[in-house]
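**Student:** the following comprises the amino acid sequence and a computationally predicted model.
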Amino acid sequence: MQQRYAMPHPTAHERPFRPLPQQGSQKPMPFGCTVVAIVLLTLGITTPGAAQYIVPDAAMKDSIKKEVTKAMDYMEFGQGEDAMRVWRRIIDMDPGNPAFRYEFGVSAVLARRYDTARTVVEPIYRDSIFRDQGYQLMGMIYLYLQDTLKARETFEAGLAKYPKSGRLHYELGSYHTVAGRLEQGMDFWIQGTRVEPTFPTNYFWVAKMHANGPNKIWTLIFGEVFLNLERNTEKTKEMSELVFRTWNAGMRLGDTIDPINFAHDSLLEKPGPTGASTMPFEMAFEYTAATSAQPFIPDNGVLPRLTMQQLVDLRYRMIAQWRRSGYDTLYTNSLIDWNIELQKSGWFKEYLRWLYSWGDKKEMNDWFLKNERRYDTFLAWFTTNGMKFDKPLCLGLGCP
């Protein structure tokens, strides 16, 4: 149960998988990171959106700063008991600061002391400085205590107060999914991508939940969007591998019966955007993939797996073919629009290498050694020229 909710901490990438700053987005953070911004403001560091807090004297200010740093270091490495001990000292220094009590509650969760966490967090989680994260933490504590009804009520109360909370949509989606209500859970995750486009976790789970089903197209689309938003965590590696693997799982080049299979037949039979005379988006996607894959079909048998180079070339051909066919004006899809921008910029192939870099690390490293300068130039460009998340995206599965 605890692992399902764990947010991975950023890790340094080995070459060539170099870390990229989060451009134009907020990456998911461990519980309390927003509150830490409030704490840092009390120590003289200005953070947008943080509440005002008056420190009684400079000596106390310095001592709190040192202790907060120590506590957060313990939390970073999952040492909940040690963090709790430090937060107790901090609370003794300033018992009236709810942010410190909140962090103590987070540390208690890390230490699996859920009753202690409940005692500390229940009186304060509704405080406006914690916003939706307060409700998220309290609901999670109830889940750990096996009080699923109270957890659901807490998440729903939080969502009623913060209807544009991506994290509370995620929690309710997880709640229903674990309970076996898969469609209801998926609806919450999809809605979460719309109300808070910069919260990555909902994209992640929409992608992951479709990977082993008949509609792998949504793994490809939502997974790629997730990678653009959360560029540098353990989840990034997992999703990079997953989308690379899913592209291969949906193609059997050389199979004369069913060479491309990214969507269930029921999706392919829907009317297109202008009625029965046009293909639905999913069919247009499969058709374009099939025509773009022609150069990679073996003379005999079935191609067991596309290499990264072949997949990069196929994707490049797909976007070019999509534009030639006029599909870019017929179908609305924010990710494909972004791919078209990348192709026009001249960086699309490097972007695709970055996207699938964890799908085949050896091939990526071999390519990188021959293309280091250009790839580094791309990374520098990509840092400030990423996909836009300033409004809800249209990706399929209904558009906002």
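**Tutor:** Okay, I see it. Numbering: from 1, shown residues only.
**Student:** CA only for contacts and neighbour counts going forward, please
**Tutor:** OK.
**Student:** list of residues touching stretch 151-161?
**Tutor:** Applying C-alpha atoms under 8 Å, 6 or more residues apart in numbering, the contact partners of stretch 151-161 are 132, 135-136, 138-143, 165, 168-169, 171-172, 175.
**Student:** one more: stretch 121-140?
**Tutor:** For stretch 121-140, contacts defined as C-alpha under 8 Å, 6+ apart pick out 31-32, 34-35, 50-51, 98, 101-102, 105-106, 118, 150-152, 154-155, 157-159, 162, 165, 167-168, 171.
**Student:** same check, this time on stretch 345-355
**Tutor:** With C-alpha under 8 Å, 6+ apart as the criterion, stretch 345-355 contacts 17, 224, 227, 240, 308, 312-313, 316, 339, 342-343, 364, 375, 378.
**Student:** gap between E67 and F100?
**Tutor:** 11 Å (C-alpha to C-alpha, to the nearest Å).
**Student:** how about M93?
**Tutor:** 10 Å.
**Student:** how many neighbouring residues does the residue lying closest to K391 once chain neighbours are set aside have?
**Tutor:** Spatially, and ignoring its direct neighbours in sequence, K391 is nearest to P197 (6.6 Å; C-alpha to C-alpha, 6 or more residues apart in numbering). Neighbourhood size, P197 [other C-alpha atoms under 10 Å]: 23.
**Student:** can I get the buried ones among the contacts of stretch 121-140 as something I can paste into ChimeraX?
**Tutor:** To isolate the buried members of the contacts of stretch 121-140 in ChimeraX, using 16 or more other C-alpha atoms under 10 Å:
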select :31,32,34,35,50,51,98,101,102,105,106,118,150,151,152,154,155,157,158,159,165,167,168,171
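**Student:** second one coming, line it up with the first:
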Amino acid sequence: MKKVFVFVIFLFAVHQICAQDKTYKCEKVYDAVKLIDAEKYDEAIAMLRECEKIDPQEYTYPYEIALAFTYNKKYNKAIDQLLKIKNYENLRADYYQLLGNNYDYLEKPEKAIAIYDEGLKKFPNAGRLYLERGVVFEFEKKYDEAIASYEKGMRVEPNYPSNYYRAGRLFMNSQNTMKGLIYGEIFVNLERTTKRTKEISKMLFDTYKTAIKIENQNKVQIAFCKSVQIDVSDVNNEKLPYCMVFEKNILFSVIGHDSFSLASFAKMRERFLKEYYLKDIKNYPNILIEFQKKMEDNNVFNAYNHYLFQIGDEQGFDAWQTANSAEYDKFVDWYTKTENGLEMNQKGVFISDQIK
């Protein structure tokens, strides 16, 4: 039985040589990066200094030096290093991200925001810079500003996963969880098999379980949004706030169930999809739900639901996978093909607009 696509931990690195497909005049840069990953920062920096002498115009070497200082918590040295190369012609958005991060680590949030904004003037479609702005606002407990920045990042770079991750966590930890569930599921599809994926898998399951209270088959309570604001112009157009539509279809999907488990929730999700397509897909199009329909049409949606929420009920997932290995293998084969990935970059279509 295939064991691929059970969530595993994966660590990210932000090295320039990983972000660029190019060759370097100083091949020692690859060894230097390995030293940084091994936390041998002084050795790495010495090697990168040698590379600077060989190719003084290459931006990667001083950037990696600054990264080594950052990992070693020498933030002022990292800033000094980055400021020396501020006028290089081949700077990338990562430069402003790293520089702003170091100011943030020094508890200078206003300076960090100024750096991110400066970077956005040069790289207006850099979702990572909107992410970093949002993180600063989030830690200052300016949650509305944080959400606005994350959602702007989704608009300019729709396939960049981290804005969905941060926004999803914020909403799922609030009393208005619907958007968090949408953003969280999108994130799991854009960034697969990472430590963060495991975290969001559990959050998604737990958030749904908390919001759906089943006393018996005839008595159910659901609560995904504490308050819903109705725009009078939308009422005239017979368009309701998205959360009302979402909750209505959840309610229909829960009918007939007397408990909440991974197995029962997978069935609820299938019913939700059918109900949504019966009456609401035309007036309330949704990129994520359209992707779910694609999976349903390919007979992999049930397996996907078990995969998606597996960390919320690991025993339930293991038991289901053991009993349904052929179905799960079919899903894995389909889901891992590039052409079957969730594509958020659809011209003029933004998920944040669709779920207002």
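**Tutor:** Good, I have the coordinates. Since the structure is predicted, the reported quantities are computational estimates derived from the model, not experimental observations.
**Student:** M138 of structure 1 pairs with which position in structure 2?
**Tutor:** Under the alignment by TM-score structural alignment, M138 of structure 1 pairs with L99 in structure 2.
**Student:** oh sorry, the question was meant for Y375 of structure 1
**Tutor:** Structural correspondence for Y375 of structure 1 with respect to structure 2 (TM-score structural alignment): Y328.
**Student:** for its match, what is the enclosing helix or strand?
**Tutor:** Assigned by DSSP states H and E, Y328 of structure 2 belongs to helix 325-335.
**Student:** what helix or strand does the match of M138 of structure 1 sit in?
**Tutor:** Going by DSSP H and E, L99 of structure 2 is in helix 93-105.
**Student:** buried sites along that helix?
**Tutor:** Residues 93-104 are the ones in helix 93-105 of structure 2 that count as buried (16+ other C-alpha under 10 Å).
**Student:** cool, stretch 287-300 of structure 1 as well?
**Tutor:** Residues of stretch 287-300 of structure 1 classed as buried by neighbour count (16+ other C-alpha under 10 Å): 287-290, 292-293, 297.
**Student:** before we move on, the earlier item: more neighbours: which of M93 and F100 of structure 1?
**Tutor:** Legend: neighbour count by other C-alpha under 10 Å for M93 of structure 1 and F100, higher for F100 (22 against 14).
**Student:** tell me if I'm right that the more buried one and R89 touch.
**Tutor:** No - between F100 of structure 1 and R89 there is no contact under C-alpha atoms under 8 Å: 10.1 Å.
**Student:** if I look at C225 of structure 2, how far off is L99 of structure 2?
**Tutor:** According to C-alpha to C-alpha, C225 of structure 2 and L99 of structure 2 sit 38 Å apart.
**Student:** cool, N305 of structure 2 as well?
**Tutor:** Separation of N305 of structure 2 from L99 of structure 2 (C-alpha to C-alpha): 40 Å.
**Student:** so the corresponding residue of structure 2 for D73 of structure 1 is in which element?
**Tutor:** With TM-score structural alignment as the matching criterion, the partner of D73 of structure 1 in structure 2 is K34. Element membership for K34 of structure 2 (DSSP H and E) is helix 28-37.
**Student:** and the angle from the helix or strand following that helix to helix 28-37?
**Tutor:** Under the assignment DSSP H and E, the closest C-terminal helix or strand after helix 28-37 of structure 2 is helix 41-54. Angular relation of helix 41-54 of structure 2 and helix 28-37 on a 0 to 180 degree scale: 160 degrees, by axes from the mean of the first three to the mean of the last three C-alpha atoms, to 10 degrees.
**Student:** helix or strand next in line after helix 41-54 of structure 2, which one?
**Tutor:** Following helix 41-54 of structure 2 in sequence, per DSSP H and E, is helix 60-71.
**Student:** which bit of structure 1 covers that next one?
**Tutor:** Here helix 60-71 of structure 2 aligns to structure 1 at residues 99-110, judged by TM-score structural alignment.
**Student:** with stretch 137-157 of structure 2 instead?
**Tutor:** Counting by TM-score structural alignment, stretch 137-157 of structure 2 corresponds to 176-196 in structure 1.
**Student:** in the matching stretch, what's buried?
**Tutor:** For stretch 176-196 of structure 1, by 16+ other C-alpha under 10 Å, it's 176-177, 185-196.
**Student:** so can I have TSV of the residues you listed showing secondary structure and distance to G213 of structure 1?
**Tutor:** Listed next are the buried residues of stretch 176-196 of structure 1 as TSV, based on DSSP: H, G, I helix; E, B strand; the rest coil; distance: C-alpha to C-alpha, whole Å:
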residue	secondary structure	distance to G213 of structure 1
H176	helix	18
T177	helix	15
G185	helix	16
M186	helix	13
D187	helix	16
F188	helix	19
W189	helix	17
I190	helix	17
Q191	helix	20
G192	helix	21
T193	helix	21
R194	helix	23
V195	helix	26
E196	coil	26
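**Student:** let me know the closest of the residues you listed to P280 of structure 1.
**Tutor:** Checking the buried residues of stretch 176-196 of structure 1 against P280 of structure 1 with C-alpha to C-alpha, the nearest one is I190 at 19.9 Å.
**Student:** and the residue nearest to K391 of structure 1, how far from L137 of structure 1?
**Tutor:** Using C-alpha to C-alpha, we find P197 of structure 1 at a distance of 21 Å from L137 of structure 1.
**Student:** one more: R324 of structure 1?
**Tutor:** Distance from R324 of structure 1 to L137 of structure 1, by C-alpha to C-alpha: 49 Å.
**Student:** got it, and L227 of structure 1?
**Tutor:** Using C-alpha to C-alpha, we find L227 of structure 1 at a distance of 25 Å from L137 of structure 1.
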